[in-house]
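I need the structure of the sequence given here:
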Amino acid sequence: MSDVMVTGGTVTRIRVPFTGEGSGEDELSWGQREIWQALLEQQTWMPIGGTRPLPAGSTVEDGVERLRYLMSRYQSMRTRLLFPADGPPRQVVHDAGEIDLEVVDAGPADPYEVAVAVQRRYEQTDYDFAGEWPVRMAVVRRDGTPTHLVVIMTHFVMDGRGAAVMLAESERNEAAPVRGMQALEQVRWQRSSAGRRQSDAAIRYWQATLQTIPASRFAGAGDPQAPRYWRGELSSAALPLAVQSIAAHTRVDASAVMLTVYALAASRVCGVNPVATRLVSSNRFRPGLAEVVGPVSQTALCAMDVAGCSFDEALERVQRASMLAYKHGYYDRARLEEVVAATARERGEAVDLNWFYNDRRGAAEPRLVDPALVRAALPRTVFTWTIKRDEVYPRLFLNVDDESPQTVRLHIEVDTHHVPPPVAEALVRAMEEVAVQTATGEATPS
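As a prediction, this is how the structure comes out:
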């Protein structure tokens, strides 16, 4: 435990020194640029993390060592930004430093409620990218006994797959050297001839695809609301059963089945073809990136021509289109923005690229399901508008998540100035409808 302690009220701050391998300054990597642009567009530092109970016997010293471990092991946790007056932000990786761990005494209050309040304070306090380390951590205790751990990080240093790697390694206290290309090494590769070839090929693919897709994704205008940005959730037990059954029948991965369901539903509800969306590509299949703890995800532009198709035909087309998109989902974001702007000038209209799809589910075992069981699950489907606010969302962003082993939750976020809420709800309901109709052998109109 560090020697420096600052106490204020019920909060004690323990200074935690750390050292780690690797340091230096360079431009942002492609993955860092992608998430940085999202932070700017959505006007948030994207706090991620949360609160969890601690096992019996946990100590404050355990919290100190956990924080030291994270800061020492991962270069992304030792990264701050530099903001030159004449250019874009740059990353600075430090090989040593100090960070505070908060120890919060709950007193007579419920320690879980205190932990949630700490989490809320962390999330609602502005983050200083230049002067602050990217993690805020607290141990909450009652009567001297630690009960909860609160960890909040900025999304800038962590994508979903990277967070999963970090969690797994920290839980087992992984001591082997970190694997994969760290951000500074990624930047050097991206400047190499191999990196330039990858980016150039991706840019050519985007340029060609942008010429083929409709400028607008919706046949009608928006439905401006106040607050402007809405988030809805469809909870369904029928959808995962149907997708599992289709995957077993077609012998195709469930993620491709779900994307096909989405494409057919969007074509039906929005009246556009091809259906174009930006898939979130983890890029973890690329050499050196599988186990990197840091942001390497980018979006892959996918155009899916499913008009007049049966489900099997649509599935084949979506598989081909998505594989091509993922192949070209790793690129120089600044160069891409130049091409998007040039394409808009050539077409005489801007192409709406604010349409995103992200399947975040874990792997599910394909299995044939009795159609009667699929239909029987339909009455349990619930759709709810959960959040209405003026914090910026993309025009449409659909996340597919495991709600439980038996249910899938579709999170749809929309800008009501461009996407009417009834259309958004119709889209996620149509996804369930397409999947159920296919799995039960009913006709599925495209």
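
contacts, neighbours, all on C-alpha from now
Will do.

For stretch 58-73, report the contacting residues that lie outside it.
1, 14, 16-21, 77-78, 96, 101, 103, 137-139, 145-147, 149, 170, 178 (CA atoms under 8 Å, 6 or more residues apart in numbering).

For the stretch 251-400 of the chain, which segments count as strands?
Applying DSSP state E, counting those that start in this stretch to the stretch 251-400 of the chain gives strands spanning 275-281, 298-304, 355-359, 382-389, 396-404.

Could you dump those strands into TSV with distance to E61 added?
Converted to TSV, the strands of the stretch 251-400 of the chain look like this (distance: least, CA to CA, whole Å):
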stretch	distance to E61
strand 275-281	38
strand 298-304	38
strand 355-359	38
strand 382-389	38
strand 396-404	34
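
Now show me the structure for the sequence below, then we'll compare the two:
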Amino acid sequence: MQLLKGLASFSARPASCSCSPPPIVRMEPMFRAHDISLRFDTDRAGTGPLIWGQIAIWDVISWLPPGDASLNALVEWPIPDGRSIDDVLTALRTLVERHDSLRTLVSEGADGPHQQVIGSGSFDIEVHDIGAGLIADAVAELGPDLHDIPFDYGIHLPLRVVMLISGDKPLLLLLSVSHMAVDGWSYKIVQTEFERLIAGETLDPPGQQPLERAEYEASAQAIAREAKALAFWAGHMATAPACMIATKRGVNDPDFTSATIDSPALSVATRSLAIRCGIDAGAVLQGAVALLIAAYTGEREAVMRKIVATRFQPGSRLMVAPFNQNALFRIDIADEPLTEFLGRCARAAMLGYWHSEYHPRKLESMVADVASERGITPDGYCFFNDARFAASNPAAPDPAAADAAAVGLADLLPRTTVTEERMPKTPKGANFFADLFELGDRALLHLYVENGFLAPRGPADFLRDVERLLTRAAAGEESASVHKLYAEFS
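You can find the predicted model right below:
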């Protein structure tokens, strides 16, 4: 696969730094290529500590093996007809100048990790003229290397850009964006702003910048919120089922199997139940996963870590930065209809969100202390990550609309595919890690499981049961007792 010239050149260095990005060898390109250097210049620059969300991602990056690029996202931004290359460059420049996280360097210092926001600099955009070629072919050729080369965060800005053109007509931007720059929510902010800029619209002032957020996190208000969050976690960690906290592998090497379900039927069923309950579709899927975790492990409750973006304050709602924290989700198994259980799951998730602002290293230290008191080794959690670049505002429950949404559900079931494979990579701190990637025309749910955690069953069995449970419920069995469902899937 071809390596791209100039990928390492999306970088900015302080004047005192004489180091250069490592050279990248490339083979002969499939398309004619050249570089465009784009200058940015803003009066916002400075240094400071990482915010809590940045620390959470930085610690995962530090845990990953050298050369791992799994926290990079490869995305495509189509360019509408009638726009010029200068229009695209102006929009990109505006985005980089608006959002400090897109021009921030991160490195480890004597007192911990810190960030340096670069005020002025330039970066190279690699331009490929594909002529009459297909955009899909160019993306397939260029995309893997654009994504797979890791960033050196102390040297390289956390974004790489390739522009596809035909003659003087821009067609598409292909970007590799690091998780150190954005989370799912703020990626959508940047994408939407690009679409508005390229359409000639004027944007409102940007949201809070990371260094401004760092000032808040040092305030008395933030420290008080952190104390409440840590106390909430400590209370639950002291009593949660040990199997949902403790590592399964012990001193052995990680041993994971993963499975993926691709199911239009699961998506339809989930959306139907969301309408029936008046909750977000992701909350429905999360509730089904929780019920099955309890049933598979034989526990009368489920405890999961949710990966969330804690944008509770108006200023942080539009902040572009990694804002990920873990929220604690805990739900007991009660004798009630599934719809009532799903509603309780949505409320339990909200309680967890409210207690999810804290310094992540303080949390892990506290959890280790509590686990030690219980005589268990932590680092074996059940994670649920709603990784969709979307959000919804649930309406009031509507049984008639729910029934209509489920029409044709049975006809979709034959289109389901479930694949399973052993994984060389492993999720950090998990026995069970579910990623929800899509919930539109299809549900795309990926699951990593430490072997033995769901024994004698595995992740493929679990995903098939998620589909079976929710499709049956959407087809008219939603009043079935949760106790009966628990017994059936145990």
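
Out of the strands of the stretch 251-400 of structure 1, the one nearest A215 of structure 1 is which?
Judged by CA to CA, the one of these that comes nearest to A215 of structure 1 is strand 275-281, at 9.8 Å.

Now do the closest one: which range of structure 2 does it align onto?
Aligned by TM-score structural alignment, strand 275-281 of structure 1 falls on residues 302-308 of structure 2.

swap in stretch 88-96 of structure 1?
The aligned range for stretch 88-96 of structure 1 is 112-120, by TM-score structural alignment.

after superposition, how close is the match of strand 275-281 of structure 1 to structure 1?
Its aligned residues in structure 1 lie a mean 1.1 Å from stretch 302-308 of structure 2 after superposition (mean CA distance after the TM-score superposition for structure 1).

Can you give the contact residues for that stretch?
So stretch 302-308 of structure 2 is contacted by 240-241, 244, 290-291, 293-294, 323-332, 353, 381-386 (CA under 8 Å, 6+ apart).

same thing with stretch 23-36 of structure 1?
By CA under 8 Å, 6+ apart, stretch 23-36 of structure 1 touches 75, 89-95, 155-157, 183-184, 186-187, 190, 295-298, 330-333.

Please repeat the previous calculation with a cut-off of 6 Å.
Under the contact criterion CA atoms under 6 Å, 6 or more residues apart in numbering, stretch 23-36 of structure 1 has outside partners 90-95, 156, 187, 295-297, 332.

returning to what we had before: make CSV from the strands of the stretch 251-400 of structure 1 and add mean neighbour count and distance to P371 of structure 1 to it.
CSV is the format used below for these (neighbours: other CA atoms under 10 Å; distance: least, CA to CA, whole Å):
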stretch, mean neighbour count, distance to P371 of structure 1
strand 275-281, 23, 28
strand 298-304, 25, 28
strand 355-359, 19, 24
strand 382-389, 14, 20
strand 396-404, 18, 21
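
Of all those strands, which one is nearest F129 of structure 1?
strand 298-304 (20.9 Å).

Could you tell me which of the contacts of stretch 58-73 of structure 1 belong to strands?
14, 16-19, 96, 101, 103, 137-139, 145-147, 149 (DSSP state E).

Hmm, G20 of structure 1 is touching G97, no?
No: G20 of structure 1 lies out of contact with G97 (CA atoms under 6 Å); the separation is 9.2 Å.

and the two? which has more neighbours close in?
When G20 of structure 1 and G97 are compared for neighbours, G20 comes out ahead with 19 against 14, by other CA atoms under 10 Å.

Would you mind finding the match for the more buried one in structure 2?
With TM-score structural alignment as the criterion, G20 of structure 1 pairs with T42.

you'd agree its match is up against G119?
Yes: between T42 of structure 2 and G119 there is a contact at 5.1 Å, judged by CA under 6 Å.

mind checking how far E338 of structure 1 is from R90 of structure 1?
20 Å (CA to CA, to the nearest Å).

swap that for V103 of structure 1, please
Taking CA to CA, one finds V103 of structure 1 at 33 Å from R90 of structure 1.

Between these two, tell me which one has more neighbours.
V103 (22 against 18).

Spit out the contact partners of that one.
By CA under 6 Å, 6+ apart, the residues touching V103 of structure 1 are 11-12, 138-140.

closest to L396 of structure 1 among the ones in strands among the contacts of stretch 58-73 of structure 1?
Closest to L396 of structure 1, out of all of those and judged by CA to CA, is M137, at 32.4 Å.

Thanks a lot, see you next time.
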